[in-house]
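K.L.:
Have a look at this prediction, sequence included:
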Amino acid sequence: MIPIRQSLAVSMSGLMITQDRFCHLIGQTYDAAVGQEEWSAVLGHLLTAIGGICVALSRHGGPTSGTIAVGCDPACLQQYESHYHRIDPIRPLLPRQPSGSAFDDRALVPGRDLVRTEFYNDFLARWGMHGALSWHIEEPQGQVATLKIVRSRRHTSFGDDELRLLRGLAPHLGRAQRIERRLRQGIAVRPRGSSPALTRRERECLCRIARGASSKAIARQLALSAHTVDEYVESAMRKLRTGNRTEAVAVALGLGLLDAEAPKIQENR
């Protein structure tokens, strides 16, 4: 678990976001995963924070497949999906990056090389695009998600602050994708009538895990030991017949076991 305030301790003076707002953005990411927020709203806030002309989250291989975009002309997305993805020089390099990582596209294909390509001149330049920050994750089950934040030539290049912010959000984006996917799968296969009985403490711990909190953070919030928190979580996992924490959260949310208890936690400390 990333200590948010420590990870953002370096100056963020060039960004349109404070540390508190970034913590709030993390909370909104989990809200989107459980259906309490629109992904387009989360992407819009991220675009405002980092700066750019558009942002898109593309997902494939599961119940959440599709593209959600803010600031992108639908015709641009259609052209990319129908043709230009085939000649995108960055796309085939994404699987070579560590899954769940965030990076500047120019680290994969240098700008001097990219501007010579057909992809840049016939597609990116035509739509006013010049550089992008990306986040990419590939799950063992075959699900793939890619986030791109795009700037035009009129903007300055992405810097360390922007990349640091996206890297700070990256693990939460990945966890949110898994929660949303498993939640949808859980709704489809588990009837509400078969809900196991979770104790209040078990529900409290799962609620906080859904918002990205670690066992240590939950222990501080509930005045318990981290060992006791782990015991509550493991007990909930056994009752829900799940193999890990993320799946336990998704199944519990799908069964409606956490709705009434969901805490309004906006940061992970």
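P.N.:
Here it is on my side, so go on.

K.L.:
use CA for all of it now, contacts and neighbours both
P.N.:
Will do.

K.L.:
for the helix or strand harbouring Ala176, packing partners?
P.N.:
In this structure, Ala176 sits in helix 160-189 according to DSSP states H and E. On a contact count with 3 or more C-alpha pairs under 8 Å, 6 or more residues apart in numbering; DSSP states H and E, helix 160-189 meets helix 19-33, strand 101-104, strand 131-138, helix 245-254.

K.L.:
what separates the shortest one from the chain centre, distance-wise?
P.N.:
So the one you mean is strand 101-104. 13 Å (C-alpha atoms, centre = their mean, to the nearest Å).

K.L.:
picking that back up, where does the helix holding Ala176 sit relative to the chain's centre, distance-wise?
P.N.:
3 Å.

K.L.:
What of stretch 82-90?
P.N.:
24 Å.

K.L.:
ends of that stretch, how far apart?
P.N.:
End-to-end distance of stretch 82-90 (C-alpha to C-alpha, to the nearest Å): 17 Å.

K.L.:
got it, and stretch 126-141?
P.N.:
Taking C-alpha to C-alpha, stretch 126-141 runs 36 Å from one end to the other.

K.L.:
what about versus this one:
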Amino acid sequence: MYLGAKQTNLLGQIMQTLAEPHEEKEIREIMGDLVMQLLGAQYYASFVWQPGSLSFAQPIQINMDPMNLRAYESYYQFHDPITPMMQRYQVAVRATDVLPMEALQKTEFFNDFLNKDGLYWGVNLYAWHQGQNLGDMRIWRDKRRDNFTADELRLLDMLQPAFVTALARAQRSQTSESMTLNYLSQRLTSREQDTARLLMLGMTDKEIARALDISTTTVRTHLENAFRKVGVNNRAALVHKLRP
């Protein structure tokens, strides 16, 4: 597999992005732009599988009509002849690997959904982790270009482990943050929560007082109440207890 200077540079940017701490949505957005450049593609969408409702949600799109994507969420994903089969793969897979183009062109899905945005040649990559589908990348070209090659599929497969790791890390971080906020809301008053959050940002008593428009004495009272409710004796211990 030969990679030109531009592709090599893009691969470096992608791996750097996946190594950095980003939110889950940001990862899928940034990857869309970079992977489109890497593969010379024109369209991108990404979803997260919802096992409870057996549907795809949380869409991200590049160069696609948002209204058309909403139509996918509400209707076309339930009349999609290719994605359920592609989702079974744990490697990059082309639309034509699961359904010949001649057959796809005869479907409502192609004529009323894909064709509306000019999507013709497609490849999907799914991020599977411990039996859970964390997200996907759906990359498309129009019919003026060629189908994706075996080398391009291998490029995507090379990225998959880092993509999965990045999404799993972001998901853990979001879960930890959610648990922390829930812990705060259950035990502390709203003012005590605000004071504790600002303390966790490294702010001094005076800075917290200015930010909340209260006195420094009140700040200390809120912190002492938080110590007692959380079961710690000092500021450092409170931050350690509450930080994800």
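P.N.:
Nice, thanks for sending it over. Fair warning: this is a prediction, and the values are worked out from it, not measured in the lab.

K.L.:
follow-up on the earlier one: after superposing, tell me the mean distance of the helix holding Ala176 of structure 1 to structure 2.
P.N.:
Its matched residues in structure 2 lie on average 1.2 Å from helix 160-189 of structure 1 after superposition (mean C-alpha distance after the TM-score superposition for structure 1).

K.L.:
picking up where we left off before, so which of the helices and strands packed on helix 160-189 of structure 1 gets nearest Gly186 of structure 1?
P.N.:
Minimum separation from Gly186 of structure 1 across those (C-alpha to C-alpha) falls at helix 245-254, 5.4 Å.

K.L.:
what stretch of structure 2 does the helix holding Ala176 of structure 1 fall on?
P.N.:
Here helix 160-189 of structure 1 aligns to structure 2 at residues 150-179, judged by TM-score structural alignment.

K.L.:
Buried residues, the helix holding Ala176 of structure 1. List them.
P.N.:
161-187 (16 or more other C-alpha atoms under 10 Å).

K.L.:
relative to its centroid, which residue of structure 1 is most remote?
P.N.:
The outermost residue of structure 1 relative to its centre, with distances by C-alpha atoms, centre = their mean, is Arg116 at 32.0 Å.

K.L.:
and that one, helix, strand or coil?
P.N.:
coil (DSSP: H, G, I helix; E, B strand; the rest coil).

K.L.:
What's it aligned with over in structure 2?
P.N.:
Residue correspondence to structure 2 (TM-score structural alignment): Arg116 of structure 1 is matched to Lys106.

K.L.:
And its match, how close does it get to Met67 of structure 2?
P.N.:
Distance, Lys106 of structure 2 to Met67 of structure 2, using C-alpha to C-alpha: 23 Å.

K.L.:
need the contact list for Gln193 of structure 2.
P.N.:
The contact partners of Gln193 of structure 2, by C-alpha atoms under 8 Å, 6 or more residues apart in numbering, come to Leu184, Ser185.

K.L.:
What residues sit buried inside the strand or helix carrying it?
P.N.:
Using DSSP H and E, Gln193 of structure 2 sits within helix 190-200. Neighbour counts over helix 190-200 of structure 2 (16+ other C-alpha under 10 Å) mark Glu192, Gln193, Asp194, Thr195, Ala196, Arg197, Leu198, Leu199, Met200 as buried.

K.L.:
rewinding a little: so which of the helices and strands packed on helix 160-189 of structure 1 gets nearest Ile218 of structure 1?
P.N.:
Judging those by C-alpha to C-alpha, what sits closest to Ile218 of structure 1 is helix 245-254, at 13.7 Å.

K.L.:
helices or strands up against the closest one?
P.N.:
So helix 245-254 of structure 1, by 3+ C-alpha pairs under 8 Å, 6+ apart, packs with helix 160-189, helix 200-210, helix 226-240.

K.L.:
Specify, as a residue range, where the second one falls in structure 2.
P.N.:
The one in question is helix 200-210 of structure 1. The alignment of helix 200-210 of structure 1 onto structure 2 (TM-score structural alignment) finds no residues at all.

K.L.:
ok and that helix relative to helix 226-240, angle-wise?
P.N.:
Angle between the axes of helix 200-210 of structure 1 and helix 226-240 is 100 degrees (criterion: axes from the mean of the first three to the mean of the last three C-alpha atoms, to 10 degrees).

K.L.:
State the next helix or strand along the chain beyond helix 200-210 of structure 1.
P.N.:
Remark: after helix 200-210 of structure 1, the chain's next helix or strand is helix 215-222, criterion DSSP H and E.

K.L.:
Would you pull up how far that following helix lies from the middle of the chain?
P.N.:
23 Å.

K.L.:
How about stretch 27-39 of structure 1?
P.N.:
Counting by C-alpha atoms, centre = their mean, stretch 27-39 of structure 1 is centred 10 Å from the centre of its parent chain.

K.L.:
and what of stretch 108-125 of structure 1?
P.N.:
The answer for stretch 108-125 of structure 1 is 27 Å, by C-alpha atoms, centre = their mean.

K.L.:
contacting residues around it?
P.N.:
Tyr84, Ile87, Asp88, Pro89, Ile90, Leu93, His130.

K.L.:
In the stretch 1-150 of structure 1, what residue spans correspond to strands?
P.N.:
In the stretch 1-150 of structure 1, the segments counted as strands under DSSP state E, counting those that start in this stretch are 54-60, 66-70, 101-104, 131-138, 144-151.

K.L.:
Which strands and helices lie in contact with the third one?
P.N.:
For strand 101-104 of structure 1, the elements it packs on are strand 131-138, helix 160-189, judged by 3+ C-alpha pairs under 8 Å, 6+ apart.

K.L.:
Can you give the contact residues for that strand?
P.N.:
By C-alpha under 8 Å, 6+ apart, strand 101-104 of structure 1 touches Ala132, Leu133, Ser134, Trp135, His136, Ile137, Phe158, Leu163, Leu166, Arg167, Ala170.
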